[in-house]
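Asks: here's my sequence, what's the structure:
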Amino acid sequence: MVQAARELFAEHGFHATSIARLSERSGVLVGQIYRDFANKEAIVAALVEHDLDEFLAADELCAARCTSDRAMVRAWIARFIACDDIGDTRLIAEITAESYRNPRIAAIFDAMEDRLHGQLVRALTIIVPDAGNEQRIGRLAEAILIMAGGMCQRRINTRSTAPEVLALMMAFIDAEIAAIERDPRP
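Replies: Below you'll find the predicted structure:
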């Protein structure tokens, strides 16, 4: 059912996709859909949560955390910024647009941003574990979110970005990490 919603939202948009159309495409009865999801926003939340889980590759980050493997964490951050596996760009554009019109979808996006920020802070703390860096690590995590968001938007619009751009972003991140290691003060 969620896959049918993904396809229909991408093809027809959020508003033009009715629960009846979802039922028809998925083969799931309308009553069952409403037992599983309170409304279309709940379906969007399920889509975003699933995609975010895949995008974050949390298992990989957890493995890096357990071993304190800085190179693995850096590679995870590079993949995060590269935004190579963003999926159906039509769906992303539709849900993003809906987040500006619909406070419930906006709340889903806010929760996603908080979760992404938290994962980035955890990743950066593996690389720079010294206490006292919380503010700077938080700001660097925010900068990484902005870079990744820009890269994703670029991929939605043009579907490609030169590898040199990612290298430049990673050089900035590496320089900021080195600066935090040299002087951990806020």
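Asks: C-alpha from now on. contacts and neighbour counts both.
Replies: Will do.
Asks: what helices or strands is the strand or helix carrying Asp59 leaning on?
Replies: In the assignment (DSSP states H and E), Asp59 maps to helix 58-67. Under the contact criterion of 3 or more Cα pairs under 8 Å, 6 or more residues apart in numbering; DSSP states H and E, helix 58-67 touches helix 70-82, helix 103-127.
Asks: can I get the ones you listed in a markdown table including distance to Val2 and mean neighbour count?
Replies: Shown next, in a markdown table, are the helices and strands packed on helix 58-67 (distance: least, Cα to Cα, whole Å; neighbours: other Cα atoms under 10 Å):
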| stretch | distance to Val2 | mean neighbour count |
| --- | --- | --- |
| helix 70-82 | 24 | 19 |
| helix 103-127 | 16 | 18 |
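Asks: so which of those gets nearest Leu47?
Replies: Leu47 lies closest to helix 103-127 among those, at 10.5 Å (Cα to Cα).
Asks: of all the residues in the helix holding Asp59, which ones are buried?
Replies: Counting neighbours by 16 or more other Cα atoms under 10 Å, one finds that the buried residues in helix 58-67 are Leu61, Ala64, Arg65.
Asks: ok, the first one - contacts?
Replies: Under the criterion of Cα atoms under 8 Å, 6 or more residues apart in numbering, the neighbours of Leu61 are Met72, Val73, Trp76, Ala123.
Asks: how about those residues in JSON lines, adding distance to Arg90?
Replies: JSON lines is the format used below for the contacts of Leu61 (distance: Cα to Cα, whole Å):
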{"residue": "Met72", "distance to Arg90": "31"}
{"residue": "Val73", "distance to Arg90": "30"}
{"residue": "Trp76", "distance to Arg90": "25"}
{"residue": "Ala123", "distance to Arg90": "30"}
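Asks: here is the second sequence; please produce its structure so I can put it next to the first one:
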Amino acid sequence: MPSADRRLEPRRKPHQVRAELTRKRILTAAAHVFAEHGYAAGTTNRIAERARVSIGSLYQYFPNKEAILAELLIQHIDPGTWTGADDLDLSPGTLETTVRALIRDAIDNHSDDPRLLRVMIEEASVSQELLDTIERHGKLRTAQVRDVVVRHPDSRVADPELAAEIILFTVEMNTHKFMAAPQAAPVEAFENELVAMVTRYLRGDR
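Replies: Alright, predicted model coming up:
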């Protein structure tokens, strides 16, 4: 894993409601600017103008646009747990439905703005907070997938922990790539192919 870049550390962590609202406004504005203009043209001046704050105010919170993009990626990753994992029907014959719920959740988490997603994937630098977020997210989501793999009666994998890591990597990497790129195929076709692949793997089909 790459080392953290200290230049990306935010300058100010808000403790008051007004300051937190300003920080959120800057991040929202940055998301729009990066999506509309791209990373190279997404300057801090443009972000400040879009957020309706002075450039000096922006620099009170973030030292540069690299730190802003790193924070946007952290926010993208942080809520990415498997929504509804505790409410799944794990009775016999439901493995494909269970896998589809996992993949549909991953797709939904990456469907907001493909242009911004592409900028985050291609341009974001690595902060310590981002590294910590990736590690925390990976452990939590792997544990969720492993729990389903262990409990589902149709699963035939020999090593649930390893299987959970393989499934999570496969689903997230392919979803990131597909949702961030101009799509030659419908999302439904992508979903169906990924569901079929993961389901066959869990069933032990040869």
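Asks: TM-score of the superposed pair?
Replies: Superposed pair, TM-score by TM-score structural alignment, normalised by the length of structure 1: 0.68. Supporting alignment: 169 aligned residues with a Cα RMSD of 3.5 Å.
Asks: so which of the helices and strands packed on helix 58-67 of structure 1 comes closest to Ser160 of structure 1?
Replies: That would be helix 70-82 among the helices and strands packed on helix 58-67 of structure 1, by Cα to Cα, at 10.0 Å.
Asks: ok, and what's touching the helix or strand that that closest one is followed by?
Replies: Sequence-wise, the next helix or strand downstream of helix 70-82 of structure 1 (DSSP H and E) is helix 89-101. Residues outside helix 89-101 of structure 1 that contact it (Cα under 8 Å, 6+ apart) are Arg6, Glu7, Phe9, Ala10, Glu11, Gly13, Phe14, Val44, Ile105, Ala106, Phe109, Ile156.
Asks: show me what contacts the fourth one?
Replies: When contacts are counted by Cα under 8 Å, 6+ apart, Ala10 of structure 1 touches Asp88, Arg90, Leu91, Glu94.
Asks: rerun at 7 Å
Replies: Residues near Ala10 of structure 1 by Cα atoms under 7 Å, 6 or more residues apart in numbering: Arg90, Leu91, Glu94.
Asks: can you pull up the most central residue in structure 1?
Replies: Nearest to the mean C-alpha position of structure 1, by Cα atoms, centre = their mean, lies Leu52 at 5.0 Å.
Asks: leaving out chain neighbours, which residue sits closest to that residue?
Replies: Met112 (7.5 Å; Cα to Cα, 6 or more residues apart in numbering).
Asks: what separation do you get for that neighbour and Asp51 of structure 1?
Replies: From Met112 of structure 1 across to Asp51 of structure 1, the span is 10 Å (Cα to Cα, to the nearest Å).
Asks: can you check Glu60 of structure 1 too?
Replies: According to Cα to Cα, Glu60 of structure 1 stands 16 Å off from Asp51 of structure 1.
Asks: coming back round to it: and the residue nearest to the centre of structure 1, what element?
Replies: Using DSSP H and E, Leu52 of structure 1 maps to helix 40-56.
Asks: buried residues, that helix. List them.
Replies: Neighbour counts over helix 40-56 of structure 1 (16+ other Cα under 10 Å) mark Lys40, Glu41, Ala42, Ile43, Val44, Ala45, Leu47, Val48, Glu49, Leu52, Phe55, Leu56 as buried.
Asks: before we move on, what about stretch 145-163 of structure 1?
Replies: By 16+ other Cα under 10 Å, the buried positions in stretch 145-163 of structure 1 come out as Leu145, Met147, Ala148, Gly149, Met151, Cys152, Gln153, Arg155, Ile156.
Asks: please report how far the aligned residue in structure 2 for the fourth one lies from Asp132 of structure 2.
Replies: The one in question is Gly149 of structure 1. With TM-score structural alignment as the criterion, Gly149 of structure 1 lines up with His176 in structure 2. Note on His176 of structure 2: its distance to Asp132 of structure 2, by Cα to Cα, is 20 Å.
Asks: before we move on, what about Glu161 of structure 2?
Replies: 21 Å.
Asks: for Val53 of structure 2, which three-state class applies?
Replies: Of the three states, Val53 of structure 2 takes coil under DSSP: H, G, I helix; E, B strand; the rest coil.
Asks: that one matches what in structure 1?
Replies: Checking TM-score structural alignment: Val53 of structure 2 goes with Val28.
Asks: please tell me how far its match sits from Tyr34 of structure 1.
Replies: Between Val28 of structure 1 and Tyr34 of structure 1 the computed distance is 10 Å (Cα to Cα).
Asks: contact partners for the closest residue to Glu96 of structure 2 other than its chain neighbours?
Replies: Counting by Cα to Cα, 6+ apart, Thr199 is the residue found nearest to Glu96 of structure 2 once chain neighbours are left out, at 5.7 Å. Thr199 of structure 2 makes contact with Leu95, Glu96, Val99, according to Cα under 7 Å, 6+ apart.
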